[in-house]
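Colleague: Sequence first, then the predicted structure:
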Amino acid sequence: MIITKAKPIEEILPFLEGKERIFIVGCNVCAAKMKTGGEPEVLALLDSLTSAGYNVVGWALPTAACSVRSYDSLAEKNEKINDADCVLVMGCGSGTSVIASLLDIPVTGTNDTLSLGGQIGSASVVHLCTLCGDCNIGDYSGICPNACCPKSQINGPCGGSKNGKCEVSKTSECVWYLIEKKMDSLQSLPILTKIKPPKDHSV
């Protein structure tokens, strides 16, 4: 799940300067779960813009803004998108990029894209993956230290962790404490004795 945070309206309004007809595109997957682009958020933005005197010609909520297939059905069912002179996408950077690649009018996103995370029960977990292109999460029993450690330590904890707590965020558990605890329960601690080379950032 892509983790996003809604931009304040003050950051969106400059993009609308000189634009007369606005169309809003939400995202009914990640952004909906994050409450940054589902139907309630789309309607709230529509109300805010209308109250501010902007002409919102329409809105749509495709399954996923990042899917070209979703856009095809979006355009077929929402002809008013062709009447717009700008589009606001309430999704992640990927969704905004896909919509922008298919339109000849200005497109911008209303969210900041933070990371790749997930949802465990009712809780959103923000940092689960950094999309590094050099994945070795299996070496750590499914917990990525590159994403979950503020220092991206891949060969064990730093010298600042204490009593299982992170030095950077003292209220958070050190990811290496969690890794060692899980690998101990799986009887796979010896794997951690192998030194990992630095991440290959060229990929």
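Modeller: Arrived safely. Numbering: from 1, shown residues only.

Colleague: only C-alpha atoms for contact and neighbour calcs from this point on.
Modeller: OK.

Colleague: now the end-to-end length of stretch 82-92.
Modeller: 22 Å (C-alpha to C-alpha, to the nearest Å).

Colleague: what's that stretch in contact with?
Modeller: 2-4, 16, 19-27, 30-31, 36-37, 42, 57, 65, 75, 81, 95-96, 99, 105-113 (C-alpha atoms under 8 Å, 6 or more residues apart in numbering).

Colleague: How far does that stretch sit from its chain's centre?
Modeller: 19 Å (C-alpha atoms, centre = their mean, to the nearest Å).

Colleague: that older thread, tell me which entries of the contacts of stretch 82-92 lie within strands.
Modeller: If you go by DSSP state E, the contacts of stretch 82-92 have 2-4, 22-25, 57, 107-109, 111-113 in strands.

Colleague: For those, which single residue is the most surrounded?
Modeller: Using other C-alpha atoms under 10 Å as the neighbour criterion, Val25 leads these with 29 neighbours.

Colleague: got a list of what that residue touches?
Modeller: With C-alpha under 8 Å, 6+ apart, Val25 has these contacts: Val42, Trp59, Ala60, Leu61, Pro62, Ala65, Val87, Leu88, Val89, Met90.

Colleague: Which residue lies closest in space to the third one, excluding its sequence neighbours?
Modeller: Yep, that's Ala60 we're talking about. Residue nearest to Ala60 in three dimensions, not counting chain neighbours: Val25, with 5.0 Å by C-alpha to C-alpha, 6 or more residues apart in numbering.

Colleague: got another, please set it beside the one above:
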Amino acid sequence: MIISSPKSFVEILETLKDEDNIFVIGCDVCAAKMHTGGESEVQDMCARLEESGKNVVGWVLPTGTCSIRSYESLVKKNENIKKADSILVMACGSGTSIIAKLADVPVYPANNTDSLGGIYQGNVFHTQCAMCGNCTIADFGGICPTAQCPKGLLNGPCGGSMGGKCEVNPDKDCVWELIYQRLEKIGRLDLLEKVFDPKENVEDNCI
């Protein structure tokens, strides 16, 4: 699941300062789960834009904004998109990019794309994956240190880890403590003996 957060309304208005007839597109998958682009958020955005003097010509809530097949499929959902001078997308960067490929008018993001996360037992887990293209989580008990360690450490915890807590964020469990517990649980502590080189396609990665 893509983790997104809303841009400030002030920033959104600034990007739309030269736009009048606006069409809003949400996302009924990730953004809806994050409450950054579901039906209620889209309707609230439309109302706030109208209150700020903008003309909202309509809105749609696709199932997966990142996987829309064609512009025509959006027209079928709401023909008023043809009246738009610009489109505001309440989805992740991928969804916004797809809309920009389909539309012939300017497309603007309403959200910031923060990370690739997930939901477990109703709780949202941020930054589960760094999408580095070289997945090695099997060596870490299914937990990604590249994404979940603030220092990106691949060969054990830093010297600042205290009491199982992260040095950078003391309110957070050290991911290497979690990796150790997981490997111990599945009987694979031997994996801790492996030494990993830095991942070349991950910026600022440390070992």
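Modeller: Nice, I can see it. In this text, all values refer to a predicted model and were calculated from it rather than measured experimentally.

Colleague: Now the TM-score, please.
Modeller: Overlay of the two chains. TM-score (TM-score structural alignment, normalised by the length of structure 1): 0.96; 203 aligned residues with a C-alpha RMSD of 1.4 Å.

Colleague: The spatially closest residue to Ser94 of structure 2 that is not a sequence neighbour: neighbour count?
Modeller: Using C-alpha to C-alpha, 6+ apart and skipping residues adjacent in sequence, the residue nearest Ser94 of structure 2 is Cys66, 5.6 Å away. Using other C-alpha under 10 Å, Cys66 of structure 2 is surrounded by 18 other residues.

Colleague: isn't Cys66 of structure 2 right up against Thr96?
Modeller: Yes. When contacts are counted by C-alpha atoms under 8 Å, Cys66 of structure 2 is listed as touching Thr96 (7.5 Å).

Colleague: what's the overlap in contacts for these two?
Modeller: Joint contacts of Cys66 of structure 2 and Thr96 (C-alpha under 8 Å, 6+ apart) do not exist.

Colleague: Give me the buried positions along the lengthiest helix in structure 2.
Modeller: Ranked by residue count under DSSP state H, the longest helix found in structure 2 is helix 39-51. Across helix 39-51 of structure 2, burial judged by 16 or more other C-alpha atoms under 10 Å covers Glu39, Glu41, Val42, Gln43, Met45, Cys46, Leu49.

Colleague: same deal with stretch 176-195 of structure 2?
Modeller: For stretch 176-195 of structure 2, by 16+ other C-alpha under 10 Å, it's Trp176, Glu177, Leu178, Ile179, Tyr180, Arg182, Leu183, Leu189.

Colleague: How about stretch 26-41 of structure 1?
Modeller: 26-39, 41.

Colleague: and what of stretch 77-86 of structure 1?
Modeller: Those would be Lys80, Ile81, Ala84, Asp85, Cys86, for stretch 77-86 of structure 1 by 16+ other C-alpha under 10 Å.

Colleague: Closest one of those to Tyr71 of structure 1?
Modeller: Nearest to Tyr71 of structure 1, judged by C-alpha to C-alpha, of these is Ile81 at 10.8 Å.

Colleague: got the contact list for that closest one?
Modeller: Counting by C-alpha under 8 Å, 6+ apart, Ile81 of structure 1 has contacts Phe23, Val57, Gly58, Trp59, Ala75, Val87.

Colleague: list the ones among the residues you listed that structure 2 also has?
Modeller: Among the contacts of Ile81 of structure 1, the ones still in contact in structure 2 (both residues aligned by TM-score structural alignment, their matches' C-alpha atoms under 8 Å) are Phe23, Val57, Gly58, Trp59, Ala75.

Colleague: so what's the last one closest to, chain neighbours aside?
Modeller: Which is Ala75 of structure 1. Ile81 (6.8 Å).

Colleague: Would you mind measuring from the one you found to Leu74 of structure 1?
Modeller: For Ile81 of structure 1 relative to Leu74 of structure 1 (C-alpha to C-alpha), the value is 9 Å.

Colleague: Which residues are in contact with each of those two?
Modeller: Contact criterion C-alpha under 8 Å, 6+ apart; residues shared by Ile81 of structure 1 and Leu74: none found.

Colleague: how about the helices in structure 2?
Modeller: Using DSSP H, the helices of structure 2 run over 9-15, 30-34, 39-51, 71-77, 93-102, 145-148, 175-185.

Colleague: Excluding residues flanking it in the chain, which one is nearest Ala32 of structure 2?
Modeller: Going by C-alpha to C-alpha, 6+ apart, Ala32 of structure 2 has Gly38 as its nearest residue, at 3.8 Å.

Colleague: can you pull the contacts of that neighbour?
Modeller: If you count contacts by C-alpha under 8 Å, 6+ apart, then Gly38 of structure 2 has Gly26, Cys27, Asp28, Val29, Ala31, Ala32, Leu61 around it.

Colleague: which one of the residues you listed is nearest Glu200 of structure 2?
Modeller: Out of the contacts of Gly38 of structure 2, the member with the shortest distance to Glu200 of structure 2 (by C-alpha to C-alpha) is Ala31, at 30.8 Å.

Colleague: Nothing else from me, thank you.
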